[in-house]
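Peer 1: Sequence first, then the predicted structure:
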Amino acid sequence: MYALKQSQRIFRTAVSQRRLLTISASPRIANTLPGKITQFIEDNANRSKPRNIHVCDGSENEFNVIMSKLMEDGMARNLPKYDNCYLVQTDPRDVARVESRTFISTTRKDDVVPHGQNPGVGVLPNWMSLSDLDNIVNERFHNCMNGRTMYVIPFSMGPVGSKYSKIGIQLTDSPYVVASMRTMTRMGEAALDHVDPDDFVRCLHSVGDPIVPGKPVNKWPCNPEKTIIAHKPETNEIISFGSGYGGNSLLGKKCLALRLGSYMAREQGWLAEHMLILGVTSPHSSKKRYIAAAFPSACGKTNLAMLTPKLPGYKVECVGDDIAWLHFDNKTGQLRAINPENGFFGVAPGTNASTNPVAMKTIFNDTVFTNVASTADGGVWWEGMEPTNQKITDWKGQEWNPKSGTLAAHPNSRFTSPATNCPILDERWEDAEGVPIDAILFGGRRPEGIPLVYETFNWDHSVFVGTTMRSEATAAAEFKGKTVMNDPFAMRPFVGYNMGQYFQHWLQFGQQPGLKLPKVFHVNWFRKDAQNKFMWPGFGDNIRVLDWILKRIENNNSADAVSTPVGLVPTRDSFNLNGLDNINWEELFRIDRPFWTEEVGSLRKYLNDNIGSDLPKELTEQLNQLEARIKA
């Protein structure tokens, strides 16, 4: 960073282990950095011993210098086929969330771990005592930044200045994290203008791979054997060590926006959720409706958020594709949502001009690609993308042979693109008050038994449907294969406190007078037939499901529905199938009682084993009612 340091004013010095430690920043930041932030920096610099420190301003010039540094170190390379795009390929051991090494640390274990009767492998959240975490931090972070620069990243989650946004300060020794945080958050001087010195989230991250003279320097620095991602919600702290990838290191994303965010939301009376937000305008109504939807990672959130409708006259606009912070406004009781993020960290494989043309128009400028394959003409490629006659180099840097049986791109490979690239970005995406939410969707990958769409009966049933979400495991998580995982509210890896208390937090909104509760639906694009083929075309045809949902929202349920044991499903006459051939309507909506009997048994075991006495009685009653309806 010598060029950067020469162009900026040295505003402070500190002595660390008899060495002169220089801290560089723009003059404006130097003059406004609050004392408690400076103390946070100094305390961690004294422990981790970086070579120098740079306070980020979020400028384009700074980004360009950072990318030059990444290319100089062999961590990134330019993609000349596109405008300002780069390719990064990580260590193969550092490619996904590390759920088994992700912890919530609090004074009381009961505040994090439910009293399940027989908790199993993969149950989250994991708890760690404060003293054990302190010992781990002191051991791992001692001298961990030797030879590296500590970057100080001020960032806002949510529109800058909104009363619903949160400010964080992240310390990191990864320039890749700096580049990615600039895209994914509102980073730099604007965030510092709104920081409360007594109320900011302290985020500490290191790749855990100090540069030692005489020791080879890793192209992708990481320390998988000692990786840990920890959260201290009682003091608004996040600590991450050993991984340089995604949500493990971009601490504003899953760590702040969901794990700490969900804890803050419970304390302050709102919701932090793993949800996309989209606006839909129907040709039958001039009023735009906003929908939030919770799906597990790699289950189609980005595709739905950027939907290209196949029904004429419909318009879909994107507010966000991954996380929503929701609150009921004090004036009218309307549920509103902001997108705390500033960009897209989307799964690349399967994205193409047919499945998501909007994404393909979003990602080929100002984007960092991670773990995709590259082409000889300076472009990128992944499974599901249009064929190319170019020679392909796989995500590990090896020449790829399509007949090899290996994948060219990692299944969890990503693109990191600014939200402003999106051609259908909603005009209110940065509305400080949030957009009004009229419906919430839950869903996942369920190849068997679950109908295309159904509406819940009431609020308690809505919370039950969110609680009992299940989905095939995807490449975003550690779990492999096609195992169906229980994933309540698509938040299993992301809830920052006791899951039973989380369910109760959702339930209590139904008991508050004056709130305009949204309608709630469950969707499943992934049901398969006896030949293992998808029964629903999905993608742009999913507007047909939204069409029915909007009719249920408007005009006093103008679309007909019929009651089934699991919920209200559309009648065939109320659902627009014009232009679709070979849709087996009866099978798509069939409620197979043996399947659902087994489902009820699996859900009861999961909830008893993992939530136990912390399960709210309302949800036990809902499970009993479902079982009775199945048997009737």
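Peer 2: On my side now, so go ahead.
Peer 1: hey, let's count contacts and neighbours off CA atoms from now on
Peer 2: Fine.
Peer 1: Could you check the helix ranked longest in the chain and say which residues are buried?
Peer 2: Counting residues, the longest helix found in the chain (DSSP state H) is helix 593-610. By neighbour count, and taking 16 or more other Cα atoms under 10 Å as the criterion, the buried residues in helix 593-610 are 596, 599-600, 603-604, 606-610.
Peer 1: elements contacting the following helix or strand past that helix?
Peer 2: Where DSSP states H and E defines the elements, the next helix or strand beyond helix 593-610 is helix 617-631. With contacts defined as 3 or more Cα pairs under 8 Å, 6 or more residues apart in numbering; DSSP states H and E, helix 617-631 has these neighbours: helix 459-467, helix 593-610.
Peer 1: now the angle from helix 617-631 to helix 459-467?
Peer 2: Between the axis of helix 617-631 and that of helix 459-467 there is an angle of 90 degrees, by axes from the mean of the first three to the mean of the last three Cα atoms, to 10 degrees.
Peer 1: Do a quick rundown of the helices in the stretch 351-500 of the chain.
Peer 2: Under the criterion DSSP state H, counting those that start in this stretch, helices of the stretch 351-500 of the chain are mapped to 357-362, 459-467, 499-508.
Peer 1: Out of the buried residues of helix 593-610, which comes closest to residue 230?
Peer 2: Each of the buried residues of helix 593-610 was checked against residue 230 using Cα to Cα; the closest is residue 610, at 21.2 Å.
Peer 1: Roughly how far does the closest one sit from residue 114?
Peer 2: Relative to residue 114, residue 610 is positioned 7 Å away (Cα to Cα, to the nearest Å).
Peer 1: In addition, the following structure is provided for comparison:
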Amino acid sequence: MVNMEVFPESLRGRLSSSMLSKLNQLNNNYLVTFLSSIVELCEPDSVYLVEGTGEDLEYVKRRALENGEEIPLRNRNHTIHFDHPLDQARAREDTFILSGKIPFVNTKPKEEGLKEVLGILKGSMRNREMFVGFYSLGPVNSKHRILAVQVTDSAYVIHSELMLYRSAFKEFRGNVNFLRFVHSKGTQDIKKRRIAIDLDGTVYSVNTTYAGNSVGLKKLALRLTLNMAVKEGWLSEHMAIIGIDGERTHYITASFPSGSGKTSTSMLGKLISDDLAFIRNVEGSPRAWNPESGVFGIIHGINSRDDPIIWEVLHQNDEVIFSNVLLKPDGTVYWEGSGEPEPEKGVNFAGEWWKGKKDENGKPIPASHPNARFTVRLTSFRNLDPRYEDPKGVEVEAMIFGVKDYNTLVPIAEAFDWGHGVITMGASMESARTSAVLGKSDEMEFNPMALLDFISVSLGKYLSNYLDFGKRLSKTPRIYSANYFLKDEKGFLNSKEDKRVWLRWIADRLEGKADSIRTPIGYIPTYDDLFRLFSQVLGKGYSRESYEAQFTIRLKGYKEKFKRIKDIYLSIEDTPSEVIEILDRQLLEIDKSMRKFGERVTPSQLE
């Protein structure tokens, strides 16, 4: 029998006796205080505690269908979700860190920001059910896991989280600490969309349903865990974790801005993570964990030829939530770039759609949004590494920092050392903006470590922690830059499948099987090694002409890039002097080569 008197009246009136019994068993006063405060703020009609059981999943899915947040598809395990036409991507202009000013980050004074977002959240769940999810970021049995609670009035959000994260209700026994995420659909008034991040451990999100703004444990949690990591001396990164095979499996991480090759890269090896990584120093070894257990991926351009594993996942009977693709009349879906014929008509995020439909400005409306997504569990992928749940993590031997750069960076290059890689490859990233953020696509923007949208501390503090992290390791990972999008006047210089060769070259480098050429910007592959690897990996030839075009160092472009980057870091007060010293050495190397070779230098000239 539950003693009702131990619970505040706000909870007693909204939780069933069975739910109160569950809460009572946890004996967590921090949790009760938090939930009662949110109930009083948002005023839901009822509260449902989601333990993560099969029964919970069926209930949440049913509620999502009943309230219209999801629509059933012909495959009984597939559903589709539509966001507001103006709520299709991360909302930079409406997302704030509640703190003093931080360069390149939207901030608001904490008192002002809390007053605003709490005012909008007040009463936002009236006549609605509130769901409470309990999760572990990282394997539940890992001593490095981080507990988190999501509160939302969206069955779609909690359904997504049940697919993307590890349920951990029983781990909340006793007064354990946890991160807190509060979300309400609100009235869908985009002018009052707000995402407020209190670095004390709470995120508030309202008037949005796009998962990047509403599923708290994803990129909203990244702001909190990154702040924790900088304070505690570890890394919380926007990185995939992949096992690539050579004589043995080598685990690497890969950081790319959204839409620039990260998910496709993660499918080329043994999958542990497609998006996020916690990296800690464990007895001198860098070890990584995936805080997630699912994938929220961009679907635009996914096709059977280039992405066979993802294509298979999206067409089998495992559970999938599609978002902002086209719902066809036959109950199946279509998305741009799928390689399938474009339908004549259907329903998408903007309502009824037909081929040739235009908006009020005469611009064609695509069948699916460029940032349309799919949500699936990691266990749906046949290339899932069995160590994805290893509580001890996997040892990281290499890190890739990749960009979408049409004009300058070579396809693959290895840094001279940890500091050189962190600063000239990671901290110097510039990439074409993608549809994952609101704004004009393909504009080049500064995006260090593909983290600028998620940074919650000064870049100076962040880079200081990064450099120091490597110095404390007994063996630092090798660092690589990658660029799958280099062009010349004739178009792209690589095919999509070439990235398989770049990854194999990394494995060969780790095993001492591949040579390199020293260039002003790092080490690049030799022609002989790539000729061998293109044959072994892709079964095709590789011409010297292609090699020279791909790996000619565009010295002028690199110099201009590093001058821009240096100016940025000089403008940040707490940039470590080591950052500027590394950039100065890099610029000296480039200047030396330019005096000798001019604006470009070919591999043949350096061999």
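Peer 2: Nice, thanks for sending it over. All figures in this text were calculated on a predicted structure; none of them were measured in a lab.
Peer 1: Could you say which of the helices of the stretch 351-500 of structure 1 is packed most deeply?
Peer 2: Neighbour counts (mean count of other Cα atoms under 10 Å) averaged over each of the helices of the stretch 351-500 of structure 1 peak at helix 459-467, with a mean of 23.
Peer 1: Can you tell me what sits against that one?
Peer 2: Surrounding helix 459-467 of structure 1, the residues in contact under the criterion Cα atoms under 8 Å, 6 or more residues apart in numbering are 442, 456, 487-489, 503, 506-507, 510, 517, 520-522, 618-619, 622-623.
Peer 1: So what does residue 44 of structure 1 match up with in structure 2?
Peer 2: Taking TM-score structural alignment as the criterion, the aligned counterpart of residue 44 of structure 1 in structure 2 is residue 38.
Peer 1: And residue 4 of structure 1, by the same measure?
Peer 2: Checking TM-score structural alignment: residue 4 of structure 1 goes with nothing.
Peer 1: In this model residue 65 seems to touch residue 4 of structure 1, though I could be wrong.
Peer 2: Yes - Residue 4 of structure 1 sits in contact with residue 65 when judged by Cα atoms under 8 Å, with a separation of 7.0 Å.
Peer 1: Next, count neighbours for the counterpart of residue 446 of structure 1 in structure 2.
Peer 2: When structure 2 is aligned by TM-score structural alignment, residue 446 of structure 1 is paired with residue 405. The local packing of residue 405 of structure 2 (other Cα atoms under 10 Å) involves 22 other residues.
Peer 1: Might you report the residue contacts of residue 405 of structure 2?
Peer 2: Contacts here follow Cα under 8 Å, 6+ apart; on that basis residue 405 of structure 2 touches 430-432, 444, 483-486.
Peer 1: out of those, who's nearest residue 351 of structure 2?
Peer 2: When the contacts of residue 405 of structure 2 are compared for distance to residue 351 of structure 2 (Cα to Cα), residue 432 comes out closest, at 29.7 Å.
Peer 1: Burial check on that closest one, number of neighbours?
Peer 2: Other residues near residue 432 of structure 2 come to 20 when the count uses other Cα under 10 Å.
Peer 1: separation between it and residue 420 of structure 2?
Peer 2: Distance from residue 432 of structure 2 to residue 420 of structure 2, by Cα to Cα: 23 Å.
Peer 1: Same check on residue 357 of structure 2?
Peer 2: Taking Cα to Cα as the measure, residue 357 of structure 2 falls 50 Å from residue 420 of structure 2.
Peer 1: got it, and residue 433 of structure 2?
Peer 2: Counting by Cα to Cα, the gap from residue 433 of structure 2 to residue 420 of structure 2 is 25 Å.
Peer 1: before we move on, what about residue 531 of structure 2?
Peer 2: The span separating residue 531 of structure 2 from residue 420 of structure 2 equals 28 Å under the rule Cα to Cα.
Peer 1: do the same with residue 258 of structure 2
Peer 2: For residue 258 of structure 2, the distance to residue 420 of structure 2 - Cα to Cα - is 24 Å.
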